[in-house]
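**Q** Kindly generate the corresponding structure for this input.
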Amino acid sequence: MALSDLTADDLGQLESELAAQYAALGDRGLSLDLTRGKPSPEQLDLSERLLSLPGEGDHKAGKTDVRNYGGGAGLPELRAIMAELLGVDADRVIAQDNASLSIMYDLLSFSMLFGTPDSERPWKDEPKLRWLCPVPGYDRHFGITEALGIEMIPVSLDEGGPDMDEVEHLVATDPSIKGMWCVPIYSNPTGTVYSDHTVSRLARMSAAAPDFRVIWDNAYVVHTLTEDFPKVPDVDTLAAEAGHPNRFLQVCSTSKITFAGAGVSFLSSSRENLDWYLGHTGIRSIGPNKVNQLAHARFFGDAEGVRSHMQKHRQIVAPKFEAADAALRRRLGGHDVVARWSRPEGGYFIDLEVPDGTATETVRLAKEIGVALTPAGSAYPYGQDPDDRHIRLAPTLPPLAEVETAMDVVGLCALLAACRTARDGM
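**A** The predicted model follows:
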């Protein structure tokens, strides 16, 4: 039954019942965390063998001694493995240090300071800089553009990707729009997978800025929750055919595949973009951690080794997503349109949509009884969700039993906040 169908007396009775349950949970002294999409200890244990690799005496990759300086593009053996997973040529992939976030920060910083291969001037010298941000989206993306003083423009993320009518209009008419964030597979936090039609439009659309860029963050390209892996579109070929060979800058990493603090990051793009990037990184660095790259190459063996490894992750993570969905259904399923949530087939997050104006209160209520959530609004530029509706949930880190408890608390808090808002509106 929808809360709007309840009488004032019935709504008051429901609120009293929920408040009593809330108080009882508060007495349990919970301390649960659903804030960030971290791998669990069990997932990290899957890569324990990495700690003994490459091993004493194993320090050659071809003719390269990985213990020494140089090799700014990374080891060809590991680049070839990731290239197969991304569906691109190995010579169009470079391997760097542990965080793709660092690559993304570099990409924008270098563009600000020096401009891109297609820029007339450094971006810092432009009269205005703007960037498209599909929402709900990734808060760390928004943190980069905000830190660099680039104005962010939210565009809605629909079932098959960003609202392309809006994107095409904005990009074609405004030369100050220099780029766009995209998480094309299992988007953070909704789990959206971009449709082929959306990808094609992104590759082919006209842009008023000749140096328009799409940062294609393929963080979850192999993070499936099913037995199948997603199709990876060849965006570079599509863009090159449309006359935009330098449009896409694709990044990913092994951070959630092996060790989050000791993975390997990758950048795939046109040869011109890669030469531009390596030209700047060659000044700030004398090469990435090739010992770690060799360890990863030994650990995986080939692309099929990565896929096999990710199925082990799935066996740990998928039950947590199933438990989260079941807990939310138990709490919220009997109350029509109180909330809805994503049921992703991969990635690390669930996007919970609560009634307008109640997300902040839901997060506050949960925190008061020991369940930490990402702040409401974090999936929007500047932390401002205009409808105060979206909450990002990250079920991967806690043990399964804690996921069930935490999601039950979230559902209760969402229902209690909705009930109080409905009562106040009478």
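**Q** drop to CA atoms for contacts and neighbour counts, all remaining ones
**A** Fine.
**Q** quick one: the helices in the stretch 1-150 of the chain?
**A** With DSSP state H, counting those that start in this stretch applied, the stretch 1-150 of the chain shows helices at 8-26, 41-45, 76-86, 100-114, 139-147, listed in chain order.
**Q** I have a second one here; can you model it like the first so I can compare?
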Amino acid sequence: MSTLPQSSSTAIDHEQAAADYAALLDRSLSLNLTRGKPDPRQLDLAGALLSCDLSDHKAADGTDCRNYGGLQGLPELREIFSGPLQVPADQLVAMDNSSLALMHDTIVHALLSVLPGAEQRWSDEPDVAFLCPVPGYDRHFALCERFGIEMIPVPMTAEGPDMDVVAELAGGDPRIKGIWCVPKYSNPSGVTFSEATVRRLAEMETAAPDFRIFWDNAYAMHHLTDEEVEVADLLTACADASHPDRAFVFGSTSKITFAGAGVAFFGSSPANVEWFLKHAAKRTIGPDKLNQLRHVRVLKDTDGVRAHMARHRELLRPKFDLVERILQRELGGTDLATWSRPEGGYFVTLDVRDGRAREVVRLAGEAGVALTPAGASHPYGRDPQDSTIRIAPSFPGLEELEEAIVALAVCVRLACSEQ
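**A** Sure, this is the predicted structure:
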């Protein structure tokens, strides 16, 4: 991720900014940049899943995919995603469509059952806290709020979370049981964790013996450039550091095939996988193996997934390029805003003048451009600087996206002129 330079100050003509905004209101726009959804053309790329012949409903090992069982998921599907998720196939679990559901269930299992290496259930602790790199993913924070887990913000750097802060907090406070991480093309900053960051996460000493890294590798194969950025192998790093049970790895095909009908994955150490499956067996007799079989037959192998993701890139890259061009043209060379230039993932982070993000979002909403609420990128919806806005360019068509980003720039200029 990189940001554009800013000048020391920018004089804004308030009357002109107000006139531009009035003209924007007259257009009665109805545009939405709130969530990182694939657009219909991306979903069409996986259309073969709808016509896949399943008259032969047997998996490679002879499993009848119409029937109960197979809690860990089809071995051939786990093999396909083993490399991209950096988890050995026999330590990977393939479930139904939602990795968020797997994160939810993992927290529930930790609250109700003793984790490997733990002294007691999390629900028996006086307090439980998580470290939350910011800006971060609002749905991670929502899970913590749902279960009364205290959230402690940690600043993000260009190499991932500030590891001096992480190590000090995790090493000194036994209440801290976990940290949320989106290690590649982070939501929403676009940062990819450096090898040094991964190594320190694996090696650091923690006050809680059952400290876990929730490694949400949502964008493992979601490159926007021809150069495919890689992140260090966390599971191996943890094992090498004598903390083999520290990492929980999550991923899914939600932005690879069908967002609402894909496959989600959980990966970890053998002890953690045994623990997870033991408790998952109380909730389900097995995943949708026919859907998993469809994915195997359409994607075929890891190279097939890479080729599929290259087609996604062809559709997504022009949108991110468009956002960059418009922001540069409308706000470049000013001190009104900086923004990320991601090499992958689904988001652009726009940072406006301190104290102005909520007003920008309000103005945009009144003009018919829906944005993710200001503050959503921080725990409890509170951005202390009130400066960060997440832009999700993936869903609109190019014409609508251009209208939305131009309108957003108008709102930035007006909000800052009122400061």
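**Q** Superposed, what's their TM-score?
**A** Superposed pair, TM-score by TM-score structural alignment, normalised by the length of structure 2: 0.97. Supporting alignment: 414 aligned residues with a Cα RMSD of 1.2 Å.
**Q** so of the helices of the stretch 1-150 of structure 1, which one's packed in deepest?
**A** Compared across those, helix 76-86 shows the largest average neighbour count, a mean of 21 (mean count of other Cα atoms under 10 Å).
**Q** for that one, packing partners?
**A** strand 93-95, helix 290-300, helix 303-332 (3 or more Cα pairs under 8 Å, 6 or more residues apart in numbering; DSSP states H and E).
**Q** Isn't residue 2 of structure 1 up against residue 339?
**A** No: using Cα atoms under 8 Å, residue 2 of structure 1 is not in contact with residue 339; the gap is 10.5 Å.
**Q** neighbour-wise, which of these two wins?
**A** residue 339 (21 against 10; other Cα atoms under 10 Å).
**Q** counterpart of that one in structure 2?
**A** Alignment note: residue 339 of structure 1 maps to residue 337 in structure 2; criterion TM-score structural alignment.
**Q** any chance of the helices and strands packed on helix 76-86 of structure 1 in a markdown table, plus distance to residue 156 of structure 1?
**A** Output for the helices and strands packed on helix 76-86 of structure 1, formatted as a markdown table (distance: least, Cα to Cα, whole Å):
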| stretch | distance to residue 156 of structure 1 |
| --- | --- |
| strand 93-95 | 30 |
| helix 290-300 | 37 |
| helix 303-332 | 24 |
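**Q** out of the ones you listed, which comes closest to residue 186 of structure 1?
**A** For residue 186 of structure 1, the closest of those is helix 303-332, at 13.6 Å, according to Cα to Cα.
**Q** Could you check the angle the closest one makes with helix 290-300?
**A** Here helix 303-332 of structure 1 runs at an angle of 80 degrees relative to helix 290-300 (axes from the mean of the first three to the mean of the last three Cα atoms, to 10 degrees).
**Q** between helix 303-332 of structure 1 and helix 76-86, how big is the angle?
**A** Computed with the same axes, to 10 degrees, the direction of helix 303-332 of structure 1 lies at 50 degrees from that of helix 76-86.
**Q** For structure 2, which segments count as strands?
**A** Assigned by DSSP state E, structure 2 shows strands spanning 31-33, 92-94, 129-134, 150-157, 160-161, 176-181, 212-216, 247-252, 264-267, 337-339, 348-352, 369-371, 388-391.
**Q** will you turn those into TSV that also has distance to residue 103 of structure 2?
**A** Converted to TSV, the strands of structure 2 look like this (distance: least, Cα to Cα, whole Å):
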stretch	distance to residue 103 of structure 2
strand 31-33	25
strand 92-94	13
strand 129-134	13
strand 150-157	16
strand 160-161	20
strand 176-181	10
strand 212-216	8
strand 247-252	8
strand 264-267	9
strand 337-339	29
strand 348-352	24
strand 369-371	25
strand 388-391	23
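**Q** Quick check: which of those strands is nearest to residue 402 of structure 2?
**A** The nearest among these, by Cα to Cα, is strand 31-33 at 10.4 Å.
**Q** Compare the strands of structure 2 and give me the one nearest residue 56 of structure 2.
**A** strand 92-94 (20.6 Å).
**Q** Could you give the number of residues near the nearest residue to residue 195 of structure 1 once chain neighbours are set aside?
**A** Nearest residue to residue 195 of structure 1 in three dimensions, chain neighbours excluded: residue 160, at 4.9 Å (Cα to Cα, 6 or more residues apart in numbering). Neighbourhood size, residue 160 of structure 1 [other Cα under 10 Å]: 16.
**Q** ok, now which ones touch residue 241 of structure 2?
**A** Contacts for residue 241 of structure 2 (Cα atoms under 8 Å, 6 or more residues apart in numbering) come out as 202, 203.
**Q** any idea how far it is from residue 215 of structure 2?
**A** 17 Å (Cα to Cα, to the nearest Å).
**Q** Check residue 293 of structure 2 too.
**A** On the measure of Cα to Cα, residue 293 of structure 2 and residue 215 of structure 2 end up 26 Å apart.
**Q** The residue nearest to residue 195 of structure 1 maps to what in structure 2?
**A** Match for residue 160 of structure 1 (TM-score structural alignment): residue 159.
**Q** same check, this time on residue 379 of structure 1
**A** Match for residue 379 of structure 1 (TM-score structural alignment): residue 377.
**Q** and what of residue 365 of structure 1?
**A** Aligned partner of residue 365 of structure 1 by TM-score structural alignment: residue 363.
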